[in-house]
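Peer 1: No sequence on hand, only this structure:
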């Protein structure tokens, strides 16, 4: 990627979303389950489908919802999931871990990075919990992450743009800063102008058709309101915006 080429990573959690992101022109996929819970480790079937994709696929490695403090049993699962991603032929993995005070947990992250040998490694938004962003970024570089996904510690990338800009300047090409959190075709150009990032991350999703509230499936909780999925046309719109910058 050259300096004037903005890369789009799309996070997906369904087979349809995966197909839509690829068809719409995404440059890279973050493959997840349960995006409504900010992303969990994807299932083997979705991983197998993604392994045939023509673009790089990075699997989320997150064994449960909640915070990013993990015990030995959870870390064992994460190591096995990293191995599964490698065995499937994926390009990389995405994970993070914090201490009780929000600092990045180097004692957890260093072994996970070692486990990821041969794979690209992204630090996810566990980074947004750190109490000192400057120190956190230096530690991420020292540990060997290739990029950090961040909203600048804010609810979304627009609100955190000033801090993302500071991180981009601090990175000095030693690590990529991937802006994420509410990125869409309407605001991507402004986020990029304000931050200087060359990579952006979004779900490019839209609400699914309304559910039938009279159905047995809805009554039993299988079809909740508010479900979303990645849409090809939104990916295409965002790609179009990025290519014009």
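Peer 2: Done, it's in. What you see is a predicted model, and the numbers here were worked out from it, not measured in a lab.
Peer 1: Only C-alpha atoms from now on, for both contacts and neighbour counts.
Peer 2: Will do.
Peer 1: Spit out the contact partners of the residue most central in space within the chain.
Peer 2: Within the chain, one residue has its C-alpha closest to the average C-alpha position: by CA atoms, centre = their mean, that is residue 30, at 5.2 Å. Contact analysis of residue 30 by CA atoms under 8 Å, 6 or more residues apart in numbering lists 9, 10, 11, 12, 57, 58, 59, 60, 94.
Peer 1: Mind doing that once more with 6 Å?
Peer 2: Going by CA atoms under 6 Å, 6 or more residues apart in numbering, residue 30 touches 11, 58, 59.
Peer 1: for those residues, which one is nearest residue 216?
Peer 2: Nearest to residue 216 out of the contacts of residue 30 is residue 11 (CA to CA; 30.5 Å).
Peer 1: does the nearest residue to residue 77 once chain neighbours are set aside sit in a helix, a strand or a coil?
Peer 2: Counting by CA to CA, 6 or more residues apart in numbering, residue 77 lies nearest to residue 63, which is 7.0 Å off, once chain neighbours are set aside. Three-state call for residue 63 (DSSP: H, G, I helix; E, B strand; the rest coil): coil.
Peer 1: For residue 97, see how far away residue 63 is.
Peer 2: Look at residue 63 and residue 97: by CA to CA, to the nearest Å, they are 12 Å apart.
Peer 1: Please say which of these two ends up with more neighbours.
Peer 2: Set residue 63 next to residue 97 and count neighbours by other CA atoms under 10 Å: residue 97 wins out with 25 against 18.
Peer 1: dropping in the other structure now:
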């Protein structure tokens, strides 16, 4: 059974995602910078209203994925606080100055998040040696990599995504995301053969997910 995660930047989208058949919500703030850590209040409201799984992004700011000591401490304290809110998982990713995986810092956060699963987000798409990066992310203890295949969008990156799924060999989920829509998910699924797919399902330039788009994504993944 193919599953869909919807990136939600507000409570309204999270509720639309659930009501339209999404399997999981990735909750973030600040869509304009690609997502940051949402407020405790929004997380609490989402948890009270959702029965599907709720993953929360841990990202102190937009921009690159190389963090200062203070930012790293902030990420640690956010995970500790959010763990108590009944979430189901976390989404984050830290790189080194040379855009390789920061194994040491990621491991600390994964261990802090335990027993909740962690997704390594699209910081992965900033790396150059994706074969080594997959092994590094696995070694940190992540359960999923969210990636467009190191290209700007999933359709450009589909051949790399196919390779990543093959290399992962069920040791970690490769979840295609980045420009994923109901118009291309069928073709992408045929090429990549992943189990999970990720989309904001926003089709109108707003910050609100489209219920019709989520329904179509689910329908095409089941066909």
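Peer 2: Perfect, I can see it now. The structure displayed is predicted, hence computed values, not measured ones.
Peer 1: From residue 93 of the first structure, how far out is the equivalent of residue 214 of the second structure over in the first structure?
Peer 2: If you follow residue 214 of the second structure across to the first structure using TM-score structural alignment, you land on residue 235. Between residue 235 of the first structure and residue 93 of the first structure the distance is 22 Å, computed by CA to CA.
Peer 1: just the strands in the first structure please.
Peer 2: Defined through DSSP state E, the strands belonging to the first structure, from first to last, are 7-12, 28-31, 57-60, 92-95, 120-123, 147-150, 176-180, 199-202, 205-207, 228-230.
Peer 1: What's the match for residue 56 of the second structure in the first structure?
Peer 2: Residue mapping for residue 56 of the second structure onto the first structure gives residue 59, with TM-score structural alignment as the criterion.
Peer 1: so which of the strands of the first structure gets nearest residue 189 of the first structure?
Peer 2: Using CA to CA as the measure, strand 199-202 is the one of those that comes nearest residue 189 of the first structure, at 10.2 Å.
Peer 1: quick one: the closest one aligns where in the second structure?
Peer 2: Aligned using TM-score structural alignment, strand 199-202 of the first structure spans residues 196-199 in the second structure.
Peer 1: Give me the buried positions along the matching stretch.
Peer 2: 196, 197, 198, 199 (16 or more other CA atoms under 10 Å).
Peer 1: again with stretch 6-22 of the first structure
Peer 2: 6-14, 17-22.
Peer 1: cool, and stretch 25-43 of the first structure?
Peer 2: Residues of stretch 25-43 of the first structure classed as buried: 25-33, 35, 39-42 (neighbour count, 16+ other CA under 10 Å).
Peer 1: Over to stretch 72-91 of the first structure?
Peer 2: Of the residues in stretch 72-91 of the first structure, those buried under the neighbour-count criterion (16+ other CA under 10 Å) are 75, 78, 79, 81, 82, 83, 85, 86, 88, 89, 90, 91.
Peer 1: which one among those residues gets closest to residue 178 of the first structure?
Peer 2: residue 91 (16.8 Å).
Peer 1: quick one, what contacts whatever residue of the second structure lines up with the closest one?
Peer 2: Applying TM-score structural alignment, one finds that residue 91 of the first structure aligns to residue 88 in the second structure. Taking CA under 6 Å, 6+ apart as the contact definition, residue 88 of the second structure lies against 53, 54, 55.
Peer 1: The first one - nearest residue in space that isn't next to it in sequence?
Peer 2: Closest residue to residue 53 of the second structure in three dimensions, ignoring its sequence neighbours and counting by CA to CA, 6+ apart: residue 24, at 4.8 Å.
Peer 1: Out of the strands of the first structure, which is closest to residue 242 of the first structure?
Peer 2: By CA to CA (comparing all of these), the closest turns out to be strand 7-12, at 7.9 Å.
Peer 1: That's all I had, so thanks and see you.
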